[in-house]
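Peer 1: what follows is a predicted structure for the sequence shown.
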Amino acid sequence: MVRVITQETYDEIVKENMEEFEMSPEEAIKEAIAQFEAQGVDLSNIIKDLTLESGDKHLVSLTVNKLKELCKRNKNDDKDILEQLDALRVECKKDIAHRVRAGKDGAYSILIDLLDEKLRSYIQKENKKDEDLIIKIFKTLASLMDSQPDLLEQKGVDLIKSTLEKVQNENILIEALKWASVCCVKHEMNRQRIYAKNIGENLKILLKRKGSAKLLSESLQVIRKMTLDDDVRVEFGKAHEHARELGIQLLEILTNLLKENTKPPEVSELMLTIASLLVRNELCALVAEHSGGLLFTVLADNYDNVGVIQQACKLITALAGNDDVKRQLVKSGIVPIIVSLLTRYSSNPTASTLTLKCVAALTLREPGHSKEFLENGAPEAIIECLKIHQDVASVQKNGCWAIRNMVARCREYNTKFHELDIQSILDRSYDKFGKEFGFDVKSALRDLECEVKLDEQWTGKGVQMQQ
């Protein structure tokens, strides 16, 4: 079990080392860290340097206190408040320990109250002088809550909603969206609370707005954050429900935006966002209906851009979840393009992983598709990727899936893979990654009719059944 201590305990030990053992600050810190680590204490949330000022206070604590006093004493003194916001943001960016300290000192409540007041004034009067201050508050909140989204409460959720609903200023909207994204990472309840405010409608309006590329990018990031399932504290999240409902609301708009933005960086983010929402058959069909030959245009325009190609492969894989759409893609001529991409970017492990996954998705339960891939040189391209990336688990695993799906219903294609010495390649993969995905390797070997030892997963105990 991990042990934890307070910041005060750590500071006391460092001071004790300096005063009683006459150590230098550097020696005292080094000794304290070694002492606590030997006891199994987690120091990740502890400020380890000894930049104590004004008695026993760390600089981050002093900054929070100054900001608090300024807000109480003279709320119109925006210049001093701006200075303290900058100072607090610098402290928060140092590490998680500084952010935790600021949170414990009440920085979140101070910032939220200040933001509430300034937003009300801005919305009612559209007071331009508050614009810079509101932007700085949002930036500071995002820095403070990076990796500690637990600070968000209902008032913060309400401020996100009111900003997206009532503010037109592009710069303020961008910072509000950035803060919303930070709040959603690894925090299921935050996502649910923000989503419950019908943020999908606000995002829909922002996507329709002909604004800057930055505003589009931040809107897309919030959409993707809403579909995450990364909070280990929650057994069942609502990532699927969020993706489905956002897909119904936004996919047509996103597909139209993709038609207008076929060049990076917008094209990559749009494809990634669309792929994250394709969790249902009807949503895949909706995108296919509105996109036409759009994917071919994107691939042709960005053939030399590996980043765009990677996102395109993700989108094709997601669309292939619908069998009818998958058949349309193959019928329209996607197979030779995929094989060409697999060959061209065989030296890139990420591109190889995603393209192999694409091959696996397009050939799943489709013997006719497997034949097309075989005729277009897919076996050679797959084997080349497996040889180049012998130590990359994702390439080896997706390669096994691609091979298995190609031959599972077409055993006549096994000969081609055997000619390329597939057994030795997969045997080597099993030796290295057997514990991680040995079943996938053995499944590919089995369907290739290679020699493979299958483990008996369950055996009876030989107990006679009673009549």
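Peer 2: Received the coordinates, thanks.
Peer 1: CA atoms for contacts and neighbours, from now on please.
Peer 2: Noted.
Peer 1: so which bits of the helix or strand hosting Ala32 are buried?
Peer 2: In this structure, Ala32 is located in helix 25-38 according to DSSP states H and E. Of all the residues in helix 25-38, those buried under the rule 16 or more other C-alpha atoms under 10 Å are Pro25, Ala28, Ile29, Glu31, Ala32, Ile33, Phe36.
Peer 1: who are the packing partners of that helix?
Peer 2: helix 7-20 (3 or more C-alpha pairs under 8 Å, 6 or more residues apart in numbering; DSSP states H and E).
Peer 1: follow-up on the earlier one: which two among the buried residues of helix 25-38 are spaced furthest apart?
Peer 2: With distances taken as C-alpha to C-alpha, the most widely separated pair in the buried residues of helix 25-38 is Pro25 and Phe36, at 16.6 Å.
Peer 1: in addition, the following structure is provided for comparison:
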Amino acid sequence: MAARMISQETFDAAVKENMEEFEMDSAEALKESVEQFESQGVNLRCIVKAVPVVSFDDEQEEPKHEVLKMLDSLRTGIDSASLKEVTVDIKLFTVQCSLGFAQRYLAAQKDAYPVILSYCKKSVEEQEAVLTALTALAGLTDGQPDLMDAEGQQFLLNALQKYKADSSVMRAVICTVRHCCLKHEKNRQSLIKAGVLPLLIGAITQHGGCAELVKMASSALRVMTFDDDIRVAFGNSHEHAKIIVLEHNGLKVLVDAAKAHAANTSLLSELCATLARLAVRNEFCQEICDLGGLKLIMTLLADSYEKPELVRQVLIAIQAVAGNDDVKDAVVDAGGVQLIVIAMNRHMNNSSVCEQGCACLSVLALRKPDNCKVIMENGGALAAVQAMKIHKDAVNVQKQACMVMRNLVGRMNELSKPILEMGAEALIAEALKTHEDCCDVGKAALRDLGCQVELRELWTGKHGSLTN
């Protein structure tokens, strides 16, 4: 059942009633209102959980939340005030937006977007003013991509072109582009059709020395390859990845950026994530390897295996590029199996690392008997078994570990015995009972391991035909 929603006005009225009718202080009234609505199944994500206050300048004014006070001030000065006069108010509005989604949502409900966009357009000729206005626009659109319209998209594209030499303005524009494309397929397609990709890639090339800008532009490119908008049946994620690679030389630009910032692990993690999203074709995987991207990824894993989130991201990248059979061998030859197992053992209590580690081992083992030997010799199967023991409630860990077992023995039956001696059969059977999603892969693993398993025949083709 979908959670119920209420308006900000309804929530504020409940707080006011608690204060006036039941003589509660503001903190107690607020706490009581939150508990009351949550007990009724109301989703308060979009609600500012604060008591509206009266301005010191006008005690006759209706109590308002701070974000709306800032918005009113901006709306009042939009036609008369100079840009310098409203700079402080815009910055205060941005601060309010940074406090949480509820503040941004409330501002948007009161038509903040056209006000902020007007200031953006009004200040476009002044670097400092446009940076302030763009930062506010980026803050407002965070989590609210539906706010962006055609006028706003065109402004962003113009700003990317006009200020392409200014890294600070570029960061603000790119941040806004990213916010407007996340979970919004229509915005992605519109901006790509209008030419945003060469501008993003050009920003990485032109400002290669600015790690923060490179990181932000890489993240924006990655969002262009997402298929995360539940409102559309089919997205263009694969097509967008192809355009980035084939038409704009995206792989080389990103690998070169990684080489230029070899000591910046935060940036390298982001670049790995984007490369993984672009490795959608066999030849793209090979190109990443040929450009030196695989070597960078393996070095990063070796040097940073103590950092679980970075390890997880690197493992995703390895899994993606290893979709190419030749790259599989390159990973194994570079000592990738040993590094993956070391990372899994180091972070065995982290389900995400275990999931991605198993996924990597599964891909490396697929159709590669020689790789299977290396995985067994270096404790890969044992690490997968251990992950199943520790993360029994993590369905994705169970599924990926089952895939490891299946791929290891798929072309090497002799590996079944040592894997079964590790206790794999009981663990897989338990996963089948606990997780419905493990049914297919778990039964396939048991079958290939030579265990007794019930395989239900769904349709035999008997008892009638498809035509009358």
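Peer 2: Thanks, I have it. In this text the structure is predicted, and so the values were computed from the model without any measurement.
Peer 1: and the TM-score between these chains?
Peer 2: After superposition, the two chains reach a TM-score of 0.87 (TM-score structural alignment, normalised by the length of structure 1), with 455 aligned residues with a C-alpha RMSD of 2.9 Å.
Peer 1: what is the burial count for Glu8 of structure 1?
Peer 2: Taking other C-alpha atoms under 10 Å as the neighbour definition, Glu8 of structure 1 ends up with a count of 12.
Peer 1: the one 5 residues further on now?
Peer 2: Summarising burial for Ile13 of structure 1: neighbours were counted as other C-alpha under 10 Å, giving 18.
Peer 1: next one: it from Arg101 of structure 1, what distance?
Peer 2: Remark: distance between Ile13 of structure 1 and Arg101 of structure 1 (C-alpha to C-alpha, to the nearest Å) = 18 Å.
Peer 1: and if you look at Leu319 of structure 1?
Peer 2: Here the distance between Leu319 of structure 1 and Arg101 of structure 1 works out to 46 Å (C-alpha to C-alpha).
Peer 1: so between these two, which is more surrounded?
Peer 2: Here Leu319 of structure 1 and Arg101 are set side by side on neighbour count (other C-alpha under 10 Å), and the busier one is Leu319, at 29 against 22.
Peer 1: alignment lookup: the more buried one to structure 2.
Peer 2: Residue-level alignment of Leu319 of structure 1 against structure 2, with TM-score structural alignment as criterion, gives Val321.
Peer 1: would you agree its match is in contact with Gln286?
Peer 2: Yes. Judged on C-alpha atoms under 8 Å, Val321 of structure 2 makes contact with Gln286 at a distance of 7.5 Å.
Peer 1: name the residues contacting each of the two.
Peer 2: Counting by C-alpha atoms under 8 Å, 6 or more residues apart in numbering, the common neighbours of Val321 of structure 2 and Gln286 are Val327.
Peer 1: tell me if I'm right that Ile96 of structure 1 and Lys48 touch.
Peer 2: No. Under the criterion of C-alpha under 8 Å, Ile96 of structure 1 lies out of contact with Lys48, with a separation of 11.4 Å.
Peer 1: the more surrounded of those two?
Peer 2: With neighbours defined as other C-alpha under 10 Å, Ile96 of structure 1 and Lys48 compare such that Ile96 has more, 21 against 18.
Peer 1: which residue, neighbours along the chain excluded, lies closest to that one?
Peer 2: Spatially, and ignoring its direct neighbours in sequence, Ile96 of structure 1 is nearest to Asn45 (6.2 Å; C-alpha to C-alpha, 6 or more residues apart in numbering).
Peer 1: what's the neighbour count on that neighbour?
Peer 2: Neighbour number of Asn45 of structure 1 under other C-alpha under 10 Å is 17.
Peer 1: need the three-state assignment for it.
Peer 2: Of the three states, Asn45 of structure 1 takes coil under DSSP: H, G, I helix; E, B strand; the rest coil.
Peer 1: aligned partner of it in structure 2?
Peer 2: With TM-score structural alignment as the criterion, Asn45 of structure 1 matches Cys46.
Peer 1: can you give me the helices in the stretch 351-467 of structure 1?
Peer 2: In the stretch 351-467 of structure 1, the segments counted as helices under DSSP state H, counting those that start in this stretch are 367-375, 378-388, 393-407, 414-419, 422-447.
Peer 1: if I pick Ala424 of structure 2, what's in contact with it?
Peer 2: Shown here is Ala424 of structure 2, whose contacts under the criterion C-alpha under 8 Å, 6+ apart are Val385.
Peer 1: what's the counterpart of it in structure 1?
Peer 2: The criterion is TM-score structural alignment: under it, Ala424 of structure 2 has Ile422 as its aligned partner in structure 1.
Peer 1: and that match, how far is that from Leu454 of structure 1?
Peer 2: As judged by C-alpha to C-alpha, Ile422 of structure 1 and Leu454 of structure 1 stand 18 Å apart.
Peer 1: same check, this time on Val392 of structure 1
Peer 2: Taken as C-alpha to C-alpha, the spacing of Val392 of structure 1 relative to Leu454 of structure 1 amounts to 24 Å.
Peer 1: have a look at those two and say which one is more surrounded.
Peer 2: Regarding Val392 of structure 1 and Leu454, a neighbour count based on other C-alpha under 10 Å identifies Val392 as having more, with 16 against 10.
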